[in-house]
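> Please find the sequence and the predicted model below.
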Amino acid sequence: MIDIMPTSSKINKKAFKSSVPKTTASAESASTKAMETSEIPVESTGDEPSSQLSLEQTKKALAALINHIEKKAVEDAAVANANPGSKKRKLNLLSDDPSDPKESEKQALYLVIGSKKYLSDKPVMKPYRITVPHPIYNVDNTSICLITKDPQRLYKDILLVDENSLVKDKVARIVGISKLRTKFKTFEARRQLRDEYDLFLADDRVVPMMPELLGKTFISVKKMPVPISILSRTGASALDTAAKVATARAGKKRSSKMSAEEEIALEKDAVSSKRVNAEITRTLNSAMVFVPAGTSTTVKIGFSTFPVDGLAENIQAVVDGIISKNIVKGGWDGIRSLHLKTRDSISLPIYLTEKLT
């Protein structure tokens, strides 16, 4: 299950009091007028317009959060400088570039979506990818780790070693399932792997294994691998056909008699750096919406270093996406609340429904 970030905070809530926007139950009529005059592009979602989300309310909450982050950074720096030998001082020295995604998770902003009914009966491992106008990750400074089937060397040769590969400069590391089970078995090893890379991708055929192999170490910080297809469509079809033929010859429905050598040869022909490149591009330009077996989920919409207008556009795109893709059943009528927060702040409301059922 994808854990939802707590809405409580260790910080002093009084720091927000003067900047927290006042929220009505839904503010539908006022926000409709605001959206009609806004230059922010609104994706059409059929009969249910996205104008129920107030642009003004959203920007007020964003400004309050960014203001909090900036004040917190100044306070932390002052504390660190006053205690040169402290752990906080050492961490501060390692985080001199707040615009670098590797060092700025504390500056990430999240949209917390609350629904009236369960989003799903059980956790869905494959997240929805909703395209946002302002990419959350930059391909030039985003380190990517790809998790694949075994043998690991086969995928490294094709995607990282081959001079013609389109992703050899985009994927920093490839880890096979066997190595994930052995080398990264302990909590500390998993934590180090998690913190070493900005984004994790996984061959969609091994995704069901990820909760067991990565566990809460990854789930708690929203770093579960994003499933991607690493096979070309024709290659995937050829593999599927060969497996069915081998199964038919064996006379058994659930076991393939294809030799390991035959399977590796087919796999080698099927792996496509072009397909992986397309999947990476799509992922970098999307917000990930994981669907838990619960009534709320959290979506990263950007960092505090983004312009407020850009963050507001990303939020609008995510809200439009969860409605158009029917992630929240019933569209706007199914949304109970929308809040904005950082990793360690209180949640600021930008939409609360008037109808609780």
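That came through, no problem.
> From now on I want contacts and neighbour counts done on CA atoms only, so please keep to that.
Fine.
> Helices along the stretch 251-357 of the chain, start to end?
260-270, 273-284, 308-324 (DSSP state H, counting those that start in this stretch).
> er, the stretch 101-250 of the chain I mean
Counting by DSSP H, counting those that start in this stretch, the helices of the stretch 101-250 of the chain are 152-156, 177-182, 187-196, 210-214, 216-219, 233-250.
> Kindly reformat those helices as a markdown table containing distance to Lys274 and mean neighbour count.
Formatted as a markdown table, the helices of the stretch 101-250 of the chain follow (distance: least, C-alpha to C-alpha, whole Å; neighbours: other C-alpha atoms under 10 Å):
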| stretch | distance to Lys274 | mean neighbour count |
| --- | --- | --- |
| helix 152-156 | 13 | 18 |
| helix 177-182 | 23 | 14 |
| helix 187-196 | 25 | 15 |
| helix 210-214 | 24 | 17 |
| helix 216-219 | 28 | 19 |
| helix 233-250 | 11 | 16 |
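> Glu56 is nearest to which of these?
When those are ranked by proximity to Glu56, the top entry is helix 216-219, at 32.7 Å, counting by C-alpha to C-alpha.
> take the one below as the second:
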Amino acid sequence: MAAVDSGDNQSNRRIPQPTIRKAVTSLLKWKKKQISDQKPPISGDVDDFIYLLLTLKKIPHKDFTKSPKKITFPHSLSTSPESCRSCLIIDDRPKPNSQKLTFDFVDQKIKSLGIPISKILKLSKLKSDYRSFESKVELLNSFDVFLADRRIINMLPEILGKVFYKKKKKIPVPVDLRRDGDWKEEIEMGFCCSLLWLSKGTCSVVKVGKFEGMKVEEIVDNVVAAVGGVVQVVPKKWAGVKSFHLKFFDSLALPIYQLDQKDGDMVTK
């Protein structure tokens, strides 16, 4: 039986892939029925992402909740990087030793590497042209994926505001854009990842799949990778995890891992 390895060599915790596959299949079946019955989402929003729901044993220390953690997996949540609308936010602040990233330099580099980016947006232009609530909403709706130079990632919540960060659906993914870095690998990984933002409570979610454009096995692969990635960045790793569930935004949460309160063993269903 194939199993999910936590990525922690000191841990014996495993989640069987058939458990994940059963949950994914059930969720996709539920979503198809919902669509065929023409039932609108409870929230009123169109949301066809599958989420990995993490429940911790204890509320994490505030140091863990300050910034999101990048969780990578093998399959993009977009139909393909080439077909999705993507925006790359670059750090054009003055830097020593002529390290400032100009629009022309970035544009030439991503084109030479064949990187599929729809729009390059300078930090200075983001600050000047997207001050109003309406302009931020327009920006949010114009692109499927946002990537940003990791050097400015902590500045973006204040600049982009609650339009981007309240529901945490299109938070810019940090990428390393050092001049001598591997931009192609960084940006390709940016398309194949999601952000885990640990909440100030015990429950947090991270996107791992999508109803449209993804096969069952692709979603299973992503869940496998996401579980391992999440365990590596949460407090106490597996020792701090109470449960994992899979769900759509408006569906029931299906368990794939639960800690038995009596003896501390894993229980899967």
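Noted; the coordinates are in hand. Values in this document were obtained by computation on a predicted structure and should not be read as measured data.
> Identify all contacting residues around stretch 304-315 of the first structure.
40-41, 55, 58-59, 62-63, 66, 69, 98-99, 107-109, 111, 132-134, 301-302 (C-alpha atoms under 8 Å, 6 or more residues apart in numbering).
> Can you mark which positions in it are buried?
Buried positions in stretch 304-315 of the first structure, judged by neighbour count with 16 or more other C-alpha atoms under 10 Å: 304, 306, 308, 310-315.
> longest helix anywhere in the second structure?
Ranked by residue count under DSSP state H, the longest helix found in the second structure is helix 17-36.
> That one aligns to what range in the first structure?
Aligned using TM-score structural alignment, helix 17-36 of the second structure spans residues 55-74 in the first structure.
> how close does that stretch sit to the second structure?
Stretch 55-74 of the first structure, aligned to the second structure and superposed, deviates on average by 2.0 Å (mean C-alpha distance after the TM-score superposition for the first structure).
> again, but for stretch 308-318 of the first structure
Averaged out, stretch 308-318 of the first structure is 1.9 Å away (mean C-alpha distance after the TM-score superposition for the first structure).
> which residues of the second structure does that stretch align to?
By TM-score structural alignment, stretch 308-318 of the first structure lines up with residues 216-226 in the second structure.
> for stretch 330-346 of the first structure, same thing?
Going by TM-score structural alignment: stretch 330-346 of the first structure matches residues 236-252.
> Straight-line length of the matching stretch, end to end?
Stretch 236-252 of the second structure has an end-to-end distance of 28 Å (criterion: C-alpha to C-alpha, to the nearest Å).
> just stretch 160-171 of the first structure next, same as before
So stretch 160-171 of the first structure: terminal residues 7 Å apart, C-alpha to C-alpha.
> What residue in the first structure is paired with Val163 of the second structure?
Under the alignment (TM-score structural alignment), Val163 of the second structure pairs with Thr217 of the first structure.
> And its match, how close does it get to Phe187 of the first structure?
Thr217 of the first structure is 7 Å from Phe187 of the first structure, by C-alpha to C-alpha.
> which residues of the stretch 51-200 of the first structure fall in strands?
108-115, 124-131, 144-148, 171-176, 199-203 (DSSP state E, counting those that start in this stretch).
> show me the contacts for Met224 of the first structure.
Met224 of the first structure touches 200, 210, 214, 218, counting by C-alpha under 8 Å, 6+ apart.
> Let me know the closest of these to Ala73 of the first structure.
Nearest member of the contacts of Met224 of the first structure to Ala73 of the first structure, counting by C-alpha to C-alpha, is Phe218, at 25.5 Å.
> Which residue comes closest to that closest one once chain neighbours are left out?
Nearest-residue entry for Phe218 of the first structure: Met224, 5.4 Å, with adjacent residues in sequence omitted and distances by C-alpha to C-alpha, 6 or more residues apart in numbering.
> so what corresponds to His134 of the first structure in the second structure?
So, by TM-score structural alignment, His134 of the first structure is matched to His75.
> To clarify, my last question referred to Val171 of the first structure.
Looks like Val171 of the first structure aligns to Ile117 there (TM-score structural alignment).
> From Asp176 of the second structure, how far out is its match?
The value you get for Ile117 of the second structure to Asp176 of the second structure, if C-alpha to C-alpha is used, is 15 Å.
> With neighbour numbers in mind, choose between these two.
Higher neighbour count among Ile117 of the second structure and Asp176: Ile117, with 21 against 17, using other C-alpha atoms under 10 Å.
> So Leu54 of the second structure sits against Phe244, correct?
Yes - assessed by C-alpha atoms under 8 Å, Leu54 of the second structure is found in contact with Phe244 at 4.9 Å.
> Give the equivalent position in the second structure for Val112 of the first structure.
Val112 of the first structure maps onto Leu53 in the second structure, by TM-score structural alignment.
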